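Engineer: I would like to see how this sequence folds:
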Amino acid sequence: MTTLLRRLGRDTLYVLVSFPLAVLSFTVVLAGLATSLGLLVTLLGIPLAVLTLLVARGLAVVERARLRLLDGADPAPAGHRRPTVGGWRGLLQRLRDPQSWLDVLHALVAFPMAVLTFVVVVTWWSVALFGLTYWVWVRVLPPDEGEGLAWLLGFDQPWAETVLTTLVGVVFALTLPAVVRGCAAVQSGLARLLVANPALAGLRREVSTLTASRAAVVEAGTTTLRRLERDLHDGPQQRLVRLQMDLAAARRRMGDDPAAADLLVEEAEVQVQETLSELRALSRGIAPPVLTDRGLPAALASLAGRCTVQVTLDVALPDGTRLPDAVEEAAYFVVSEALTNVAKHSGARTCTVHLWRDGTGQEPQLHVAVEDDGVGGAHPAKGHGLAGLRDRVGGLGGTLDVQDCPGGGTRLEAVLPCA
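Structural biologist: Reported below is the predicted structural model:
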């Protein structure tokens, strides 16, 4: 009973307060929109329209707070887009915010709904209280002349008016919680649809995630391309220029100084070997043909064969399994970068690469884990070599985790959705 009365009080207060708030919102927002539309040709309408949106946004904040008090649950976040620039462009970005216009729509549509629910709730409360207390204060009323409820129904007894009015009050009192709850549900449902919609909040989060993933992919690709261009310019290109100069000098000395020419040719051979080594190192940032032709397991076997540390492959994929190209390339680069770090920095003697596919969740996922017995200390923060891997994996909606093993060494695990 206490819970029912508390619920009835909250619903009644919510509906009654909705009416003056709806009047205020409707008046201010409609006046702001009309004035800004009239001043639009003078450009003063744009800041006034933005101010109107901000007022509607503030009223929506109040409505979400009222929803929290009504149900005790946090409503969905508003999800307004923040302008990324200032000045007129920032004002235009605010005008393109969809949630701001939903706030405006709520301020306009909630007014007739608030009037209707206010009238219904006040009427139900008035009739219930009037009927239940009629037998008390009817004694002080002047006697009627047969135009009451009993007279309309054809009853002539003096007590009939009191009994019928009390029965009507009982009926309205019994239905009062349901009617008030329905009015509050209609009013709050409209608010949840426009200013606190969990479905819209979920879509906004998904769009934000996809936008961040796209930015991460673009950033990772741009970073890789710039590094490749810089390394080609600073390494193989310079060596090839020197190689050309050495060969030209050797050809000039071939006739008069064969010994010096032989020395230049030997130096040219060294330059060729160093250039080939640098080109092989740079090719780690490019997907090899074996990955495209034979698949991920064969490409990982090729990586393991070139690594200077003993590598054990644990591939739990059926023979002939092919995954999406982007997933295979990301997994390949994760293992390639991890093995490079193991060989250069970890001081490890052995390393194990695990590869398996997990299809128990909502979508199949590819797990790639690289473990070593080195000194540990790897970190995927900005400024470290693994930061680009995190961006690449995150661009596909995956995760990259780096942990120090209890007995020493590092475990790097990437999880890639492969649906």
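Engineer: contacts, neighbours, all on C-alpha from now
Structural biologist: Will do.
Engineer: Need the nearest residue in space to Arg411, chain neighbours excluded.
Structural biologist: Leaving aside its chain neighbours, Arg411 sits nearest to Glu371 (4.4 Å; criterion: CA to CA, 6 or more residues apart in numbering).
Engineer: So that neighbour: helix, strand or coil?
Structural biologist: The assignment at Glu371 comes out as strand when based on DSSP: H, G, I helix; E, B strand; the rest coil.
Engineer: Quick one: name whatever helix or strand follows the strand or helix carrying Val393.
Structural biologist: For Val393, the host element (DSSP states H and E) is helix 387-395. Reading on from helix 387-395 to the C-terminus, the next helix or strand found by DSSP H and E is strand 399-404.
Engineer: Would you do the same for the sequence below? I want to compare the two.
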Amino acid sequence: MNQNPTAALPGATLSPAAPDPLAVAPVSAPATSVLAQLGRDTVFLLVSLPVALVSFTVLVTGLSLAAGLLITVIGIPVAVATLAAASALATGERWRLERRGSPLTPPRPPRPRRRDRGLRGMLALLTERDRWAEVLHGISLLALALLTWSVAVTWWAGTLGGVTYWFWSRWLPTSTPDDANVTLVELLNLPITESQLNLLFGILFAVTLVPVLRGCANLHVLWAQTLLTVTSRRSLTLQVEDLTARRVAAASAEAQSLRRFERDLHDGPQQRLVRLGMDLSVAERRLDRDPAAARELLGQARIQAAEALAELRALSRGIAPPILADRGLEAALAAIAARSASPTTLDVDLGAGARPTAAIENAAYFVVCEALTNTAKHASATSISVRIHATTTPSGTRVLRVEVEDDGVGGADLAKGHGLAGLSDRVAGLDGTLTVDSPAGGPTRLRAELPC
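Structural biologist: Modelled structure (predicted):
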């Protein structure tokens, strides 16, 4: 397990470090944040125009070609290919907005996999309104990008050109009395020089640079939010269906776990306890007549009690232990790692954030328990590694990542009928994901991600 080498010992106190008089004061966090956002907005707006040109060209060409070939069957796959291109471009736009710091919310739910193939499947794709919304976004983006790109270039040119006019104006051609050119200072008869006027313009552009560029970038966010997120009734219906399927899967996994626990309890400890009671009854009747036989039966009863206790301990791994609620996930996992049949290393780092919810802790605990049980039964592994880290995704979602890896023979599978199938449903019920990489010959790597 990870241990913090700087953790204070019990009873010890840490005195605050004395300030260094020679240390340079860092730039304030708000100023750094504003400059960083200005840089992201600038890059986003300058890249928008070439992206919009590519998007407009590809989609208009594809739609025109599909419309021209619509009289033949070839027009349908061309239209489907155009929709696929629009979807790819929309994914790129979502990525650009996420990098800018404005992830689209709510996210688009995953599209269901269609079983229809051929012409029927293509026609079904052409009826999806979300895909046509992506086409509309890709085509209309050019007009918005032209506007915002022009504003961004104008404001940056005004800022840099006005502030530095005093330096580069010396290389400008000087006017003569015969020239008809009149400067703005001469036209308005201002009591300042041309350099001072340009400096004022430069300061004005510089002061308004951050809000203007942020407003232009927010226009892109608003337009993408309108067309590329879950706004239609059909999309909301798909999302509700997906959540319902996850809930049913989680309930089915819980019911299956209870049935398996009941079967294992009936076939294992219950049978041994019944035999234990019978052996004790026989030993009690023979205690006076045949002490040696009674002693032998008592020995067998002791063995039955030990075996029943071992089986009860094994079954208890399928139930959240009290230590999980009292001392947390790390202590609970340390206990089951110590009882593992193979040498197990544990690395837990939950970060400095709040403790995961009870449902997430239970799911992570059961993932590790099931993985260790599956390894002990089928993998013939000599070492197991368990890693649990809390991390934050680029979109700002906190995720608990659980990884269990062994050097066994491999062959683990999430398909129905395997031991890990119910575990996958349990994780999916919490809006998480479970993947298994287990080639023949090993190693096996199980990875679960649970939003916390």
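Engineer: Show me what Met278 of structure 2 lines up with in structure 1.
Structural biologist: Aligning on TM-score structural alignment places Met278 of structure 2 opposite Met245 in structure 1.
Engineer: same for the strand or helix carrying its match, what does it pack against?
Structural biologist: In this assignment (DSSP H and E), Met245 of structure 1 forms part of helix 236-253. Judged by 3 or more CA pairs under 8 Å, 6 or more residues apart in numbering; DSSP states H and E, helix 236-253 of structure 1 is in contact with helix 258-282.
Engineer: In terms of secondary structure, what does the helix it packs on contact?
Structural biologist: Going by 3+ CA pairs under 8 Å, 6+ apart, helix 258-282 of structure 1 lies up against helix 198-234, helix 236-253.
Engineer: so can I have a markdown table of those showing mean neighbour count and distance to Val334 of structure 1?
Structural biologist: Formatted as a markdown table, those follow (neighbours: other CA atoms under 10 Å; distance: least, CA to CA, whole Å):
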| stretch | mean neighbour count | distance to Val334 of structure 1 |
| --- | --- | --- |
| helix 198-234 | 15 | 13 |
| helix 236-253 | 16 | 25 |
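Engineer: Ok, which of these comes nearest Arg89 of structure 1?
Structural biologist: helix 198-234 (20.6 Å; CA to CA).
Engineer: which bit of structure 1 covers stretch 167-182 of structure 2?
Structural biologist: Alignment note (TM-score structural alignment): stretch 167-182 of structure 2 is unmatched in structure 1.
Engineer: Stretch 309-322 of structure 2 now?
Structural biologist: Against structure 1, stretch 309-322 of structure 2 falls on residues 276-289 (TM-score structural alignment).
Engineer: Would you mark the buried spots in that stretch?
Structural biologist: 278, 282, 285 (16 or more other CA atoms under 10 Å).
Engineer: Now do the strands in the stretch 301-450 of structure 2.
Structural biologist: 344-349, 384-392, 398-406, 433-437, 444-451 (DSSP state E, counting those that start in this stretch).
Engineer: among those strands, which is nearest Val230 of structure 2?
Structural biologist: strand 444-451 (20.4 Å).
Engineer: residues near Glu363 of structure 1, how many?
Structural biologist: Glu363 of structure 1 has 10 neighbouring residues, counting by other CA atoms under 10 Å.
Engineer: In space, what's closest to Leu54 of structure 1 - neighbours in sequence excluded?
Structural biologist: In space, Leu54 of structure 1 is closest to Ser100, 7.7 Å off (CA to CA, 6+ apart).
Engineer: To clarify, my last question referred to Gly62 of structure 2.
Structural biologist: Residue nearest to Gly62 of structure 2 in three dimensions, not counting chain neighbours: Thr82, with 5.4 Å by CA to CA, 6+ apart.
Engineer: what's the distance between that neighbour and Gln271 of structure 2?
Structural biologist: Using CA to CA, to the nearest Å, Thr82 of structure 2 is found at 65 Å from Gln271 of structure 2.
Engineer: Please identify which of the helices and strands packed on helix 258-282 of structure 1 is closest to Thr410 of structure 1.
Structural biologist: It is, among these and with distance given as CA to CA, helix 198-234, at 23.5 Å.
Engineer: superposed on structure 2, where does the closest one end up, distance-wise?
Structural biologist: Between helix 198-234 of structure 1 and the aligned residues of structure 2, the post-superposition mean distance stands at 1.2 Å (mean CA distance after the TM-score superposition for structure 1).
Engineer: What helices and strands are in contact with that helix?
Structural biologist: helix 258-282, helix 387-395.
Engineer: any chance of the ones you listed in a markdown table, plus distance to Val309 of structure 1?
Structural biologist: Formatted as a markdown table, these follow (distance: least, CA to CA, whole Å):
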| stretch | distance to Val309 of structure 1 |
| --- | --- |
| helix 258-282 | 16 |
| helix 387-395 | 21 |
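Engineer: and Ala60 of structure 1, which of those helices is closest to it?
Structural biologist: Between those, helix 387-395 lies closest to Ala60 of structure 1; by CA to CA that is 34.1 Å.
Engineer: Any chance you could list what contacts stretch 301-315 of structure 1?
Structural biologist: 297, 336, 339-340, 342-343, 348-356 (CA atoms under 8 Å, 6 or more residues apart in numbering).
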